[in-house]
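Undergrad: missing the sequence, but the structure's below:
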């Protein structure tokens, strides 16, 4: 699936979000001021992002005025503003003002919080913000994009039809946390094959950090009968839980920390040859002890402080062998000097 991310940015927030989206998806990135509808023709998915000014999405004419040429594509719009994304009334008013009912059925819209620096605002906008008692926001945060990334990962947004259980599929094991079954699959190349599908709930991994250290856990794993160093991690097995909510819970339960900031570090698939498990990655900053947090009875865990400049040496020597831990450490520390 080919994707382009188009942005129109006045103060920089929409551009920053667009850069993060393009990086995560491996998509092309374009400035709306240098883009015409003909430039969007080669793409299956068009993601447009811009700020909101007096109820209007900046530059949205590129999408709205050319909707008929885009309606066979997947179109996603993200807006950037200073209002709370959970204020549904304002969001609904915004949609009604910028899109026709036909467009609203087709276009998926996400509202993101933008940075707000009063020193950069003109007098009119400054007075409006103060009247609404809207506080300054130092910088945009990547975790705002998690609902958008989750939507893009949904089977409904894939260009290849999702693989569904076919006649003859056999369920071997079924619990709320894990399902195992065999399926007869029709592949994109026209071939048919039987596959084993191992389907655990999605999970999160969290790397707690401070200026000089990372914090791992030394945990006993009964399946391999060893203690190994890992990042805190766990499944999203609480009803309605988001990746961020799960990350906060698992950090408290396993590492006995709370954190002021959770920085999204993308995702990985643990073993895609037979397993659907998706792991959301986070870095936790601004740590505070949480000594009264409860652990599961089967978790035998000690927290281990490791200097950042020693991590890759430990990986090279085989002292850290857990794959998800190595992946997250690499995402966070790849630019840290390891000399």
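TA: The structure has been received and is ready for your questions. Only a predicted model underlies this, so the values are computations on that prediction, with no experimental measurement involved.
Undergrad: please make it C-alpha for all contacts and neighbour counts, starting now.
TA: Fine.
Undergrad: pretty sure residue 86 is in a helix, no?
TA: No. Assessed by DSSP: H, G, I helix; E, B strand; the rest coil, residue 86 does not belong to a helix; its assignment is coil.
Undergrad: need the strands for the stretch 201-339 of the chain, in chain order.
TA: For the stretch 201-339 of the chain, the strands identified by DSSP state E, counting those that start in this stretch occupy 203-208, 213-221, 226-230, 233-235, 257-269, 278-289, 301-307, in order along the chain.
Undergrad: tabulate those (a markdown table), appending mean neighbour count and distance to residue 77.
TA: Compiled in a markdown table, the strands of the stretch 201-339 of the chain are given as follows (neighbours: other CA atoms under 10 Å; distance: least, CA to CA, whole Å):
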| stretch | mean neighbour count | distance to residue 77 |
| --- | --- | --- |
| strand 203-208 | 26 | 27 |
| strand 213-221 | 19 | 37 |
| strand 226-230 | 17 | 38 |
| strand 233-235 | 22 | 30 |
| strand 257-269 | 18 | 20 |
| strand 278-289 | 20 | 23 |
| strand 301-307 | 15 | 42 |
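Undergrad: now the ones you listed in a markdown table, with distance to residue 118?
TA: Formatted as a markdown table, the entries for those read as follows, by distance: least, CA to CA, whole Å:
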| stretch | distance to residue 118 |
| --- | --- |
| strand 203-208 | 33 |
| strand 213-221 | 35 |
| strand 226-230 | 43 |
| strand 233-235 | 39 |
| strand 257-269 | 23 |
| strand 278-289 | 26 |
| strand 301-307 | 39 |
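Undergrad: residue 32: which of those is closest?
TA: Each of those was checked against residue 32 via CA to CA, and the shortest separation belongs to strand 257-269, namely 25.7 Å.
Undergrad: helices and strands around that closest one, which ones?
TA: Judged by 3 or more CA pairs under 8 Å, 6 or more residues apart in numbering; DSSP states H and E, strand 257-269 is in contact with helix 243-250, strand 278-289, helix 323-333.
Undergrad: use this one as the comparison:
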């Protein structure tokens, strides 16, 4: 199918403004799709900058992080606006930004604490690797990260990513534009 044959999608990309990796991916998605972009708070505002775009959107992508407590930051926007997002056959995807590049059973169970199983079947989920800047962490998270770095230093064999994390003082950036390919295929209905 050529690009001329591909129907133009009206895409809105919403991101959790507290997660640096989410912002990066959201910006790339907006560039790739020509979609509107804004934070979860902007999208939730009925007269905010995204209100007109959300009205005509046929595809909504929420880019968010999975918290240590299992909370999915942008899920509140999806749940609070569930009926509206389901109107007119809108397609909704949640791109979860985190350390791992794949979903595992524990992560899915944590998400089910936020979004019930029935609604999960109506959403499309993608996993994207994120980034971490230790300067943005709270004291408790910094202590946990120091313990993780100490454990990594003690290991005789490390992956290149683990070594890069040590070399950068615990900071890392695993964001990569190419990892958006499956999500972009879904947006373009190629998958």
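TA: Arrived safely, thanks for sending. Treat the numbers as computed from the prediction; the structure is a model and nothing was measured.
Undergrad: TM-score for this pair?
TA: After superposition, the two chains reach a TM-score of 0.71 (TM-score structural alignment, normalised by the length of structure 2), with 155 aligned residues with a CA RMSD of 2.2 Å.
Undergrad: hang on, the earlier thing: residue 24 of structure 1: which of the strands of the stretch 201-339 of structure 1 is closest?
TA: Relative to residue 24 of structure 1, the nearest member of those by CA to CA is strand 257-269, separated by 6.9 Å.
Undergrad: which stretch of structure 2 lines up against the closest one?
TA: Under TM-score structural alignment, there is no match for strand 257-269 of structure 1 anywhere in structure 2.
Undergrad: for residue 195 of structure 1, give its distance to residue 130 of structure 1.
TA: According to CA to CA, to the nearest Å, residue 195 of structure 1 and residue 130 of structure 1 sit 59 Å apart.
Undergrad: residue 112 of structure 1 too?
TA: Residue 112 of structure 1 is 20 Å from residue 130 of structure 1, by CA to CA.
Undergrad: neighbour count: the two, which is higher?
TA: Summary of the neighbour comparison: residue 112 of structure 1 and residue 130, criterion other CA atoms under 10 Å, with residue 112 having more neighbours (29 against 12).
Undergrad: list the contacts for the residue most central in space within structure 1?
TA: Per CA atoms, centre = their mean, the C-alpha nearest to the average position across structure 1 is that of residue 146, at 3.6 Å. When the contact criterion is CA atoms under 8 Å, 6 or more residues apart in numbering, the partners of residue 146 of structure 1 are residue 243.
Undergrad: quickly find the element holding the residue lying closest to residue 19 of structure 2 once chain neighbours are set aside.
TA: For residue 19 of structure 2, the nearest residue in space outside its immediate sequence neighbours is residue 65; the separation is 6.6 Å by CA to CA, 6 or more residues apart in numbering. For residue 65 of structure 2, the enclosing helix or strand under DSSP states H and E is strand 59-65.
Undergrad: residues contacting whatever residue of structure 2 lines up with residue 114 of structure 1?
TA: Alignment note (TM-score structural alignment): residue 114 of structure 1 maps to residue 130 of structure 2. Residue 130 of structure 2 makes contacts with 20, 21, 22, 97, 98, 99, 173, 174, 175, as judged by CA under 8 Å, 6+ apart.
Undergrad: how close does residue 130 of structure 2 get to residue 173 of structure 2?
TA: In terms of CA to CA, residue 130 of structure 2 sits 6 Å off from residue 173 of structure 2.
Undergrad: ranges for the helices of structure 1?
TA: Along structure 1, the segments classed as helices by DSSP state H run 13-25, 61-64, 67-70, 88-98, 101-106, 123-131, 146-152, 243-250, 311-316, 323-333.
Undergrad: buried residues in the last one, which are they?
TA: Spelled out, that is helix 323-333 of structure 1. When neighbours are counted by 16 or more other CA atoms under 10 Å, the buried residues of helix 323-333 of structure 1 are found to be 324, 325, 326, 328, 329, 331, 332.
Undergrad: how much space between the aligned partner of residue 94 of structure 2 in structure 1 and residue 208 of structure 1?
TA: For residue 94 of structure 2, the equivalent position in structure 1 is taken to be residue 77, counting by TM-score structural alignment. Between residue 77 of structure 1 and residue 208 of structure 1 the computed distance is 33 Å (CA to CA).
Undergrad: repeat for residue 250 of structure 1
TA: Distance check for residue 250 of structure 1 against residue 208 of structure 1: by CA to CA, it reads 11 Å.
Undergrad: hang on, residue 200 of structure 1 packs against residue 174?
TA: No. No contact is recorded between residue 200 of structure 1 and residue 174 when judged using CA atoms under 8 Å, the distance being 9.9 Å.
Undergrad: which of the two has more residues huddled nearby?
TA: Neighbours per residue, other CA under 10 Å: of residue 200 of structure 1 and residue 174, the larger number sits with residue 200, 20 against 12.
Undergrad: against residue 279 of structure 1, how distant is the more buried one?
TA: According to CA to CA, residue 200 of structure 1 and residue 279 of structure 1 sit 11 Å apart.
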